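Enquirer: Got a predicted structure plus its sequence, pasted below:
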Amino acid sequence: MNRLLRLRPRRWWATDPDVPVLEPPIRAGRWNVSWLLPSVLLASLVVADWTAPEHLRIVTWLGLVPALAAATCGVWTTVGFALGTLVTVGWLEYSLDHRYPVGLSDFLLVVTACVLSVLASALRLRAYHLVRQLEDAAQATRLAVLRPIPSRIGGVETANLYLAAERATKVGGDFFDVQPSPYGPRVLLGDVQGKGTSAVDAAAALLSAFREAAYYEADLAVVAERLESRMRRHNRYMALLGERGERFATAVLVGLPARDTGGLEMVNFGHEAPYAVTPERIWALPEGDGAPLGLTELTGALPPVRRVPFPAEATLLLYTDGVSEARNRANQFLPVEEELGRATDTAPRALVGLIEEAVLRHTGGRLTDDTTLLAVRRDPRPPPGGLALD
């Protein structure tokens, strides 16, 4: 289960240019019925003008028809409604023969409304395609940082989810990865402070350092030290480019031994406490008591490597504050542990789906922060050929 950058509710692989994203047409099942509203308005105004008293002329209101079409339909459909409107005005005048005919100024008003509606439709679609290109560029940027993670890799099963709170180019700094190594799989999840491309750049720097150090370093403390060093070097480099303020990142670094020893190693850089979930119980692992990455100089030391009991059948669930700080209309936080207690299946895919549904239900789909989930469990049936290393 690998879902990245979903923009309410677009999935990261939905790059087909024919798939509407920002302004989906009005549909009834599989049918596009965007033309229906302007058609109903046109028919209603014709009937109203036909049945209205002679002194009450509302035929000029027909200028609203192409205006509505411009908001819901394409350019050529809007052109069709504009021409249809002009024909309808002439037909009504000819058929009704009112004592109060539409004057030249009224007719020019309808013509102007038709022309402006066509121009507005063209500008709307142009803006739509521009925003679409920006959105696709943001997705490409995010995908370049958060590479897809196989559902089975390095002796573990995985599932992940990324829900973006912002649209188009506003991408956040959440990051995660699972790296196989000769010493067992290593897991990293975190959140860079701030938004935008500079936050994504910092996340990319941390992930690149993690992928190398996690594979080559036997000691998880050395991996943590490499991450801290990379964050500091990144901040110094960005300062030379003129960026004000230093970035920092909360993160959880986990190491699962190559052979099951009934536990795991964890370094928590001021991040939310992960959960361990089995069919029998749910418990939180140690919460972050150290400084975030990039700020450990303030404490004078890196967070310690903690060795925590972790059964082979347990699933490790890591998440960002988009989950723990998700609020409903009553400003109440999402009770993550309570939601996990409803799980009937503790597989990674099932837990990620359960929490995703809970977050969207709790917030009503109004995300205020990027939401990231990563679930990992030892693979009970690892593929033949040993660990998958890259």
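Expert: Nice, thanks for sending it over.
Enquirer: switch to C-alpha atoms for all contacts and neighbour counts from now on
Expert: Will do.
Enquirer: Point to the residue nearest the middle of the chain.
Expert: Centrality entry for the chain: nearest residue to the mean C-alpha point is residue 164, 2.5 Å, by Cα atoms, centre = their mean.
Enquirer: Contacts only, for that one.
Expert: By Cα atoms under 8 Å, 6 or more residues apart in numbering, the contact set of residue 164 is 5-8, 171-172, 367, 369-371.
Enquirer: can you tell me which of those lies nearest to residue 237?
Expert: residue 172 (20.1 Å; Cα to Cα).
Enquirer: you'd agree the closest one is up against residue 370?
Expert: Yes. Counting by Cα atoms under 8 Å, residue 172 touches residue 370, with 6.5 Å between them.
Enquirer: Could you rank the contacts of residue 164 by neighbour count and give me the top one?
Expert: residue 5 (28 neighbours; other Cα atoms under 10 Å).
Enquirer: circling back to that earlier point, would you list the contacts of residue 164 in CSV and tack on secondary structure and distance to residue 92?
Expert: Supplementary listing: the contacts of residue 164 in CSV, determined by DSSP: H, G, I helix; E, B strand; the rest coil; distance: Cα to Cα, whole Å:
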residue, secondary structure, distance to residue 92
5, strand, 52
6, strand, 50
7, strand, 47
8, coil, 45
171, coil, 53
172, strand, 56
367, coil, 50
369, coil, 55
370, coil, 55
371, strand, 57
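Enquirer: Comparison target below:
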Amino acid sequence: MGSRQGSAAFGQPWQSSHLLLLVPAALIVLITASDILAPTDIILGPLLVVAPALTAWFEGPWTTGGMGVMAVAGQALSGWHFGTLLTRPVIVQMIALAVLTVLVVVLCVVRDRRTRQLAQVRSVAEAAQHVLMWPLPSRLGTLQLASVYLAAEDEAEIGGDLYAAARTDSGARVMIGDVRGKGLSALGEAALLLGAFREAAHQHASLPELAGALERSMARYLADFEPDDEAEERFVTALLLEIPDDEPLVRMTSCGHLAPVLLGPDGQVTEADLHPAPPLGVGLQGSGGYPVDVLSFGPGDTLLLYTDGAVEARDRDGAFYPFSERAARWAGHPPEALLHHVERNLLAHTGGHLGDDVAIIAIRRIAIPHPSHRLEHAVQSGALGRGAPTGAGGPMAGG
């Protein structure tokens, strides 16, 4: 599962460097020597405050305080050299230098505390991400998968976008969705829908029936937990996919979600023609209102599923990110490498600031098993011996 790794490094605890300490120490020696050697009408002692201020950039409060003590000692050495150590100007300069050092140390303490808090928040966010949205497997039957998630809110690892995949006896089912809203406020609906999909993906023979089950789960949640004045404002767009092992196609049911993009091995881009139903949570009952669209999906093809944050991302001039065009540049790459390039290119387009959460899934068809291989697999797994129904209309086993 991807994330903004480049920016994450800035939130790590400040790293100490003994070599960098030579810089403020050398400044203290240089300024003190220059103050001693300079004419008496030129006073360089106040510049010693640069040393503790510089140390605070890469060290903690104790080291910064120690550098401040060295700076005060340098000021005292200069006053002792000129025989003015106990005069009012030198004493005032030493006190001022000590006070500024204390202020810098206090800022270091506040910064380090803030850094620890951010690290704790990030740790909790990562744990919540793994609990709610399990990483997609890199291989699922005849498919290679990869995913990336970019949260719009600073310091967040998860928000209102979601995805999940499940393996069935005859293929794989995948869902990608987008909760109305973004960030942490949308976690309730996201968690509900992920749990409902993982349970229902193995229990319903068709995508319309699966969509109907997810709608009923959303309706129960909204009725029990959402305020009445917000009931009509909470919904989820979702795209449900069924990819059979033995057919070069993908079946899709869109609940108000964006159509996927198909990348051919040669970089040809095809946008699926969908007939979307209303989003989940608006009260559509029964499975008859969920159309099923079919798209050719053969070996070597890559299917890209995404949320609207990917296509509505803007640069500083307001231009939208050309998602399909840019993704086609890396059509020949494996899914993980393809998404790596898209992620970097998207963040470069937006300057690292996203207006909405972004979730992208890349699915590549590797091959379609030969009929004899499928028969051998069925015998080895014991499916034929158990008398399990074969055929598209039979119930799907769990797990």
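Expert: That came through, no problem. Bear in mind that the values here come from a model prediction, so they are computed numbers and not experimental data.
Enquirer: before we move on, back to that, nearest residue to the residue nearest to the centre of the first structure in space, please, no chain neighbours.
Expert: Excluding its sequence neighbours, the residue lying closest to residue 164 of the first structure (Cα to Cα, 6 or more residues apart in numbering) is residue 370, at 4.7 Å.
Enquirer: Quick one: map that neighbour onto the second structure.
Expert: In the second structure, the residue equivalent to residue 370 of the first structure is residue 357, according to TM-score structural alignment.
Enquirer: and what of residue 77 of the first structure?
Expert: Taking TM-score structural alignment, residue 77 of the first structure has residue 63 as its aligned residue in the second structure.
Enquirer: Now do the helix or strand containing its match: which elements does it pack against?
Expert: Assigned by DSSP states H and E, residue 63 of the second structure falls within helix 61-81. Judged by 3 or more Cα pairs under 8 Å, 6 or more residues apart in numbering; DSSP states H and E, helix 61-81 of the second structure is in contact with helix 18-37, helix 50-55, helix 88-132.
Enquirer: That helix vs the first structure, mean deviation?
Expert: Compared with the first structure after the fit, helix 61-81 of the second structure shows a mean deviation of 1.6 Å (mean Cα distance after the TM-score superposition for the first structure).
Enquirer: Give the buried residues for that helix.
Expert: Buried residues in helix 61-81 of the second structure, counted by 16 or more other Cα atoms under 10 Å: 61, 63-65, 67-79.
Enquirer: again, but for stretch 334-351 of the second structure
Expert: Quick answer for stretch 334-351 of the second structure (16+ other Cα under 10 Å): 334-336, 338-340, 342-343, 345-347, 349-350.
Enquirer: Might one say that residue 5 of the first structure is in contact with residue 138?
Expert: No. With contacts defined as Cα under 8 Å, residue 5 of the first structure does not count as touching residue 138, sitting 9.1 Å away.
Enquirer: For the first structure, just list every one of the helices.
Expert: For the first structure, the helices defined by DSSP state H cover 36-51, 64-72, 75-96, 104-145, 196-216, 220-240, 321-324, 336-340, 348-363.
Enquirer: what's the shortest one packed up against?
Expert: On a contact count with 3+ Cα pairs under 8 Å, 6+ apart, helix 321-324 of the first structure meets strand 371-378.
Enquirer: What span of the second structure is the strand ranked longest in the first structure aligned with?
Expert: When the first structure is parsed with DSSP state E, its longest strand is strand 186-195. Residues 173-182 of the second structure are where strand 186-195 of the first structure lands when matched by TM-score structural alignment.
Enquirer: Nearest residue to the counterpart of residue 262 of the second structure in the first structure in space, please, no chain neighbours.
Expert: Residue 262 of the second structure maps onto residue 276 in the first structure, with residues paired by TM-score structural alignment. Counting by Cα to Cα, 6+ apart, residue 276 of the first structure lies nearest to residue 316, which is 4.7 Å off, once chain neighbours are set aside.
Enquirer: Identify the residue of the second structure aligned to the one you found.
Expert: Residue 316 of the first structure maps onto residue 303 in the second structure, by TM-score structural alignment.
Enquirer: That match reaches residue 364, doesn't it?
Expert: Yes. Assessed by Cα under 8 Å, residue 303 of the second structure is found in contact with residue 364 at 6.3 Å.
Enquirer: roughly how far apart are residue 71 of the second structure and residue 33 of the second structure?
Expert: According to Cα to Cα, to the nearest Å, residue 71 of the second structure and residue 33 of the second structure sit 12 Å apart.
Enquirer: repeat for residue 377 of the second structure
Expert: Using Cα to Cα, we find residue 377 of the second structure at a distance of 83 Å from residue 33 of the second structure.
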